[in-house]
Structures are given as structure tokens and as C-alpha cells.
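*Asks:* I need the structure of the sequence given here:
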Amino acid sequence: TCPEWPQCPNGMMPSAEYFVEWTHRLVAATVGVLVISTMVASIIHKNSDLKIKITSSLATGLVITQITLGALVIDLKLHAVLVSIHLGIGIFLFSMVLLTTLFAFRIAKMPLKAKI
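*Replies:* Model (predicted):
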């Protein structure tokens, strides 16, 4: 793993030995931006369904927790308990993103009268 956080050695483009970890961080950062954007959009949009607001807000809290735990995991040299917690929260985060997506598609397919 990359011994530093948030970047790997050699800055933005690390050596080949850190490529997998660097890719993980890039994907995680992208997911974080998308999750937070979804939550902001659901709150700003007045007609947004409550289920979407709740699941996207939970996902945002979990993303922030994941970022914090990710930094701690690196700083504490992959402590097994923190790694396990980090993975568990990742699964919960995935479930909130999945629920948000399912609610959004389910609501989008409902007839107009059912939405009102």
C-alpha cells in the first residue's frame, strides 16, 4: 500500500508498485464527489422523495467516515481492527448508494398520479 495519505510517493503519478492503491484512491475520491453531489441535489430539489434524501444523506456521512478511516488505516500501518471497520463501512456505504439508486429508478417509473 501507499505509505502516505492522501497521495502516494512521487505525487500524482506514483510508481508501478503503488498503482493499485492509487487507483483505489482515485475511484474512492470520484465516488465521494458523486455521493455528496447526489445528497446536495436531493436536498435542493424540493420534490425529491424522502427516501432518497435519507439514503443519500446516510451515504454522505459514510463517505466522510470512510475518508477519515482510510487516512487512519494508512497512518496506523494497516491495523487489522481499523481495516475491518473500514471494509464493513464500505459495504454499508455500497448498500446506501444501491438503495438510493433503486429508489430513484422506482420513483421515476411510477405513474404521475402515484407520485402526487
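
*Asks:* contacts, neighbours, all on C-alpha from now
*Replies:* Will do.

*Asks:* Quick check: next helix or strand after the lengthiest helix in the chain?
*Replies:* Ranked by number of residues, the top helix in the chain under DSSP state H is helix 80-109. Per DSSP states H and E, the first helix or strand lying C-terminal to helix 80-109 is helix 112-115.

*Asks:* for comparison, sequence B:
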Amino acid sequence: MHIHKILKWLAVASTVGMLLILLGGALVTKTDSGMGCGRHWPGCNGQLIPDVITAEVLIEFSHRLVTGAVGILIVALAVWAWKALGHVRETKFLSAMAVFFLIAQALIGAAQVKWGQGDFILALHFGISLISFASVLLLT
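*Replies:* This is a model prediction of the structure:
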């Protein structure tokens, strides 16, 4: 398979993954499952993998797993795109934006879990997630 075709599939997978993160975050908020793992991060209720699974734990922990997996995809996409397509002006900027806002949303999400920052921080977290999604989509 041609190397750029694999890069394209990685980009599509990253974009779909970001959409799943956004939908998962909305589900966490809508079902009030944000405290499903307690105030523990990155673990869940003091464990790496929770042994007691409630609906709230399932929703919150699934969101964390998807976010971690997609985060790895996005970093791989950004590095690969930078190296393979760095001569295209927008590529470097969008690669940097995708990684920066991915890290920002993860840190804000972790802060929300650890310290319960309230509605403003939750809205900021969602807004940054949208910027991260847009960066990945445009990079794709």
C-alpha cells in the first residue's frame, strides 16, 4: 500500500476518533457520569482498570480509553504529516495545533475530574475540544 494512502487512513481514523471523543464527552455530561471514576485520574476509582462497573463508570472510563487511544493516533498523524507533507505550509501549523489542543483538552479534563472546576471550565474544555477536532479535520 502506498505510504500516503496509509497516512490518509490514519488521518480519517483520527478525525472519526475525535468525533467519538466529542460525542463521548457530551454523553458524559448529559448522563452526569463525570464522577463515575471519582476524583481519580488517569485511573478510575483508585485503580488502573475498575473492577466495579456501573453505568457511570462505563461511560466515563470508556471516554477516557477512547481519548487515550485517539490521542496516540493524533500524535502519530501530526508527526507523520509534518515529516511527509511539511513542505505544505498549513501542515506544520495544523499538526502543531492538533497536538497542542489535544494536550490542552486532556489537562483541562483532568483538572475537571481532580478539582471539579464548574460550568465555565466544562464549557472551556468543550470549546478546546472543538478546536482540536477542527485542527485534525483540516489536517486530514
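
*Asks:* ok so, going back, which strands and helices lie in contact with the longest helix of the first structure?
*Replies:* Where contact means 3 or more CA pairs under 8 Å, 6 or more residues apart in numbering; DSSP states H and E, helix 80-109 of the first structure is packed against helix 50-75.

*Asks:* Which stretch of the second structure lines up against the helix it packs on?
*Replies:* Per the alignment by TM-score structural alignment, helix 50-75 of the first structure matches residues 89-114 in the second structure.

*Asks:* Just give me the mean distance for that stretch relative to the first structure.
*Replies:* Once fitted to the first structure, stretch 89-114 of the second structure is off its aligned match by 1.0 Å on average (mean CA distance after the TM-score superposition for the first structure).

*Asks:* Could you list which residues are in contact with the nearest residue to residue 77 of the first structure once chain neighbours are set aside?
*Replies:* What sits nearest to residue 77 of the first structure in space, not counting adjacent residues and going by CA to CA, 6 or more residues apart in numbering, is residue 3, at 7.9 Å. Contacts for residue 3 of the first structure (CA atoms under 8 Å, 6 or more residues apart in numbering) come out as 9, 74, 75, 77.

*Asks:* TSV please, covering these and showing distance to residue 55 of the first structure and neighbour count.
*Replies:* Output for the contacts of residue 3 of the first structure, formatted as TSV (distance: CA to CA, whole Å; neighbours: other CA atoms under 10 Å):
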residue	distance to residue 55 of the first structure	neighbour count
9	36	15
74	28	18
75	30	13
77	32	13
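
*Asks:* Identify, from these, the entry nearest to residue 102 of the first structure.
*Replies:* Nearest to residue 102 of the first structure among the contacts of residue 3 of the first structure is residue 74, at 33.3 Å by CA to CA.
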